[in-house]
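Participant: Show me how the following folds:
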Amino acid sequence: MSRNGLYKIIYFFGIIQISELAWLRCYKGSIDNYVVAKLEEPIPLSNSSCFNRDLPTVVYTFGYRGRTDGPATTAVLNAYIATNKRNVLLLDWENEARSGVLGIPLGYVMYALPNSKRVGQQLGSALLNMHKAGFSLRQFHLIGHSLGAHLLGYTGRWIREHGQVIPRITGLDPARSMFEGFFAIQTGLDKTCAKFVDIIHSNPGNYGTTQSSGTVDIWPNYSPSDGMQPGCPGGKHEMFSMEDLCSHYRAWMLLVESLRNGTAFPTAAAESYEQWLAADHYTNVSTYLGDLVNTRAHGDFYLSTNAESPFSRGLEGLKPEYRTRVERQPATSDITQYLKLR
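Facilitator: Coordinates of the predicted model:
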C-alpha cells in the first residue's frame, strides 16, 4: 500500500468519529461580554442585544489546537471589537480542533481535519438559516487562521452549492498539511469559496500553503528558501511551541496591526517573487493588507515588514528587505515531516 493510501485510510477512519457540539459567540463591547448559542441554532444569537442588523459582521475562527482564549483568538477579537463598526462573532470549535490522546500528528489527521469539514458545513447551514431569517449574507466577512481558514472554505463552498455566496473570506496562513503536495487529500480554501478571497501567507512550505489560491494572495517577507518571517528563530523547536509557530502566527499579527492603521501595509503587485526583486522602483500602491484590500484586485502581492511590532515599514515595505536567513532544519523522519503539519 502506498503512503498516500495509508494516510487516506487514517483520515477516513477519523471521519466516523462523532464531533462535539460547536458554538457561536457574539461579543458586546468587550471580549468578556458575550452571548453564546449552539451552531445548529443561531437565530436566538442574531436576535440578541449584541447583534446590530445595520452593521457588517465578522466571523473569526482558529485552527488546529486553537482555543477561545488563545493568543490569536484574543488578539483578533479584541482588534475587531475595538473598531465598534462590526458585529463580532467567534466560531468556537475548540473541542473538535483538539489533538486529544492521539497526539499532535495523528490528532490532526484523525480528528481535527475531518471535523473541520463537518463544522464548516454546519456553519454554512447556520449562516443560511440566518439569511432566511432576514440577515443578509452580503454583510458577512469570514476570517480563519491555519486549519480554520480551510474550515471557512468548506463553509463558503457549501453555501455556494446551496445557491448563495459569501462576499469575503480571509485566510490567515491556511494550513498546508493534507491540503498540498504528495499527501493532499482535501480541497481547502480557494477563490471559488467566496466572491472575494484574500490570503496572507506568512509561513509557506512549513505550516502554511505555498500555492496562490485566493483572488488575492499576499506574501509578506516571502522567501523561497525557508518560508520564515524576520525576527523568528530558525532551527528545530518543540512542535507547536511559540518559537515553532512564530512565522505561522505572523499572519494574524499583521492583520491585527492593520486594523489599527488601515494603510500600514501597502503591497506591490508582481507576477512572481523574482519580478518583485527585480523591480527598481515602486510608485504605486497596488492594494493594502487587511480591511482596506482592493476587492477588485487579483493576483500576487508582496511586501516587507519589520522584524518586530510595529511591523509596518510604510511605503518602504514595498521594497524587498534583504537579510541573512537561517534555514529551517528538515524534520528527521517521513511521518514527522508530513504529519507535523509541514
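
Participant: Please make it C-alpha for all contacts and neighbour counts, starting now.
Facilitator: Will do.

Participant: Centre of the chain to the strand ranked longest in the chain, how far?
Facilitator: Taking DSSP state E as the criterion, the chain has its longest strand at strand 23-30. Counting by Cα atoms, centre = their mean, to the nearest Å, strand 23-30 is centred 20 Å from the centre of its parent chain.

Participant: Need the contact partners of that strand.
Facilitator: 33-39, 42, 45, 49-51, 78, 81-82, 84, 87-93 (Cα atoms under 8 Å, 6 or more residues apart in numbering).

Participant: taking those residues one by one, which sit in helices?
Facilitator: 45, 78, 81-82 (DSSP state H).

Participant: Of those, which pair is most distant in space?
Facilitator: The largest separation in those, counting by Cα to Cα, is between Leu45 and Ala82 at 20.4 Å.

Participant: Compare neighbour counts for the two and give me the winner.
Facilitator: The neighbour comparison of Leu45 against Ala82 (other Cα atoms under 10 Å) goes to Leu45, with 21 against 15.

Participant: now that one: how far from Arg25?
Facilitator: 8 Å (Cα to Cα, to the nearest Å).

Participant: any residues in contact with both of these two?
Facilitator: Shared contacts of Leu45 and Arg25, counting by Cα under 8 Å, 6+ apart, come down to 35-37.

Participant: Please provide the structure for the following sequence as well, for comparison with the first:
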Amino acid sequence: MGASVYFIGLLVIGAAFGNDDKPKLRVYNGSVEKYTELPFDEADHIVVLPFFNSSQMTTIFCHGFTGHPNGPAVTAVIQAYLDQGQSNVVLLNWDKLAADINNQISSSYLNWAAPNAIKVGAYLADVLLSLSAAGLDLNKTHLVGHSLGAHIVGIAGNRMAAKRVRLPWITGLDPAGVAFDSKRPEERLNPDSAIYVDVIHSDPSKYGSKRNLGKVDYWPNFRNVGPVVQPGCDNKPYPRFSPGDLCNHNKCWQYLIDSIRYPGTVIGTFARNYRTWKNYSKPQRLDAILEVGKHYDQYVPGNYYLLTSAFPPYGLGENGL
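Facilitator: Presented below is the predicted three-dimensional model:
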C-alpha cells in the first residue's frame, strides 16, 4: 500500500487530537539536547533526516502517565540507548495527552490519559506503516514502553498484526495494570503484540500489571506473600505519585538501563512459577537463562525470576538467580 494512503489514515486519526495535543516523534542527534521533533502526520520525514542511519536499529521509547521529555524515565532511558550507540533513538512524546489535569491524579489517569493512550496506540500503528512506506525497516525496529506507554506500543503492534505486519520486538516496562488488566488482549500489550515481547514487572502489587503480558515475563525480586518491594524501595505510605510512591514502578526502567550498560549482569532464570523457582537447585537455576534487555529468537517462553541489588549496578549475574 502506498504512503499516500497511509497519510490519509493519519489525517483521519489525527483529527481526534487538538493541534497542541498531538503526539510527536522526537529523533535524537547524538545527545538528549539535540533532536528533531515531528508531529505524527509528518513523521515520515524522519527517514530523510541527515543523521538518521537507516542501516541501524531504530529504538522508539514511549513514556507513561505524567511523563514528559525532561522527566527522569525519558532522559535516563534515552541517554542509555544513545550511549549504547547501536540504534537511532526516538521518543514518542505524548506529554499533553498523558498529563495530570488540575492535580486530579485518579480522574486524569482514568478519564484522560488511559483513553488517550488507546488512541495514540492506534495512531502509532498508522505512523509506523507510513514510515515503513517511506523507507523505515520495521524488521530493525524496537518499541519500548513504560507503564501506559507499554500498552501504547502493544496496541500499535496489535493493529499492525491485524494488517499482517508483525513488529519484531516490543519491550514492556511494568505495564500499567489499572484500566488495562481487564481489557481484551487486542486492547493492551499481549504476548502476540510482536514476534518477541519481553516484559519487566517491578510493581505488580500496585501500579503494574499482575498478568503475563509477554512471551517472556521477568519478575525481579518477586514474592508470593505480601507486596513486591524492590531493594532500595520500601512499603511506607507516600503522597500519590511522589518519588517514594513510584519507587517500585520506576525500577523497571532502571533495570533495563543497567542491562544496557552492563551486559550479562541482569539475568533471570525460567521457572513455571515462583514457588518452583524458589525450590530450584543451583544447576536448575542455570539451566534456562535469559538476559534482560536482549532480543532472542530461540528461548523458553514463560516466567523468569531474578534478584537485584538495592543500588546500581543492580544486576547480580548468577548470584541473582
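
Participant: thinking again about what came up before, if any of the contacts of strand 23-30 of structure 1 are buried, put those into a PyMOL selection.
Facilitator: Command for PyMOL, covering only those of the contacts of strand 23-30 of structure 1 found buried under the criterion 16 or more other Cα atoms under 10 Å:
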select buried, resi 34+35+36+37+38+39+42+45+50+51+78+81+87+88+89+90+91+92+93
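
Participant: So which of the contacts of strand 23-30 of structure 1 belong to strands?
Facilitator: Per DSSP E, the contacts of strand 23-30 of structure 1 map to strands at 33-38, 87-92.

Participant: Same list (the residues you listed) but as CSV, adding distance to Ala269 of structure 1.
Facilitator: As requested, those are arranged in CSV below (distance: Cα to Cα, whole Å):
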residue, distance to Ala269 of structure 1
Asn33, 41
Tyr34, 40
Val35, 41
Val36, 41
Ala37, 42
Lys38, 42
Asn87, 32
Val88, 31
Leu89, 32
Leu90, 32
Leu91, 33
Asp92, 35
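
Participant: So which of the residues you listed is the closest to Arg313 of structure 1?
Facilitator: Checking those one by one against Arg313 of structure 1 (Cα to Cα), the nearest turns out to be Val88, at 28.7 Å.

Participant: Would you confirm that that closest one contacts Val58?
Facilitator: Yes - assessed by Cα atoms under 8 Å, Val88 of structure 1 is found in contact with Val58 at 5.1 Å.

Participant: list the contacts for Ala97 of structure 1?
Facilitator: 63-66, 108, 111-113, 115-116.

Participant: can you tell me how far the residue nearest to Asn53 of structure 2 when sequence neighbours are not counted sits from Tyr81 of structure 2?
Facilitator: Counting by Cα to Cα, 6 or more residues apart in numbering, Asn53 of structure 2 lies nearest to Asn88, which is 6.7 Å off, once chain neighbours are set aside. Asn88 of structure 2 sits 9 Å away from Tyr81 of structure 2, going by Cα to Cα.

Participant: shared neighbours of these two, anything?
Facilitator: Shared contacts of Asn88 of structure 2 and Tyr81 (Cα under 8 Å, 6+ apart): Thr59.

Participant: Compute the number of surrounding residues for Gly227 of structure 1.
Facilitator: Going by other Cα under 10 Å, the residues that sit close to Gly227 of structure 1 add up to 26.

Participant: What segments of the stretch 201-321 of structure 2 are strands?
Facilitator: 216-220, 267-271, 289-291, 302-306 (DSSP state E, counting those that start in this stretch).

Participant: would you turn those into JSON lines with mean neighbour count and distance to Ser182 of structure 2?
Facilitator: Listed next are the strands of the stretch 201-321 of structure 2 as JSON lines, based on neighbours: other Cα atoms under 10 Å; distance: least, Cα to Cα, whole Å:
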{"stretch": "strand 216-220", "mean neighbour count": "26", "distance to Ser182 of structure 2": "18"}
{"stretch": "strand 267-271", "mean neighbour count": "26", "distance to Ser182 of structure 2": "25"}
{"stretch": "strand 289-291", "mean neighbour count": "19", "distance to Ser182 of structure 2": "29"}
{"stretch": "strand 302-306", "mean neighbour count": "23", "distance to Ser182 of structure 2": "21"}
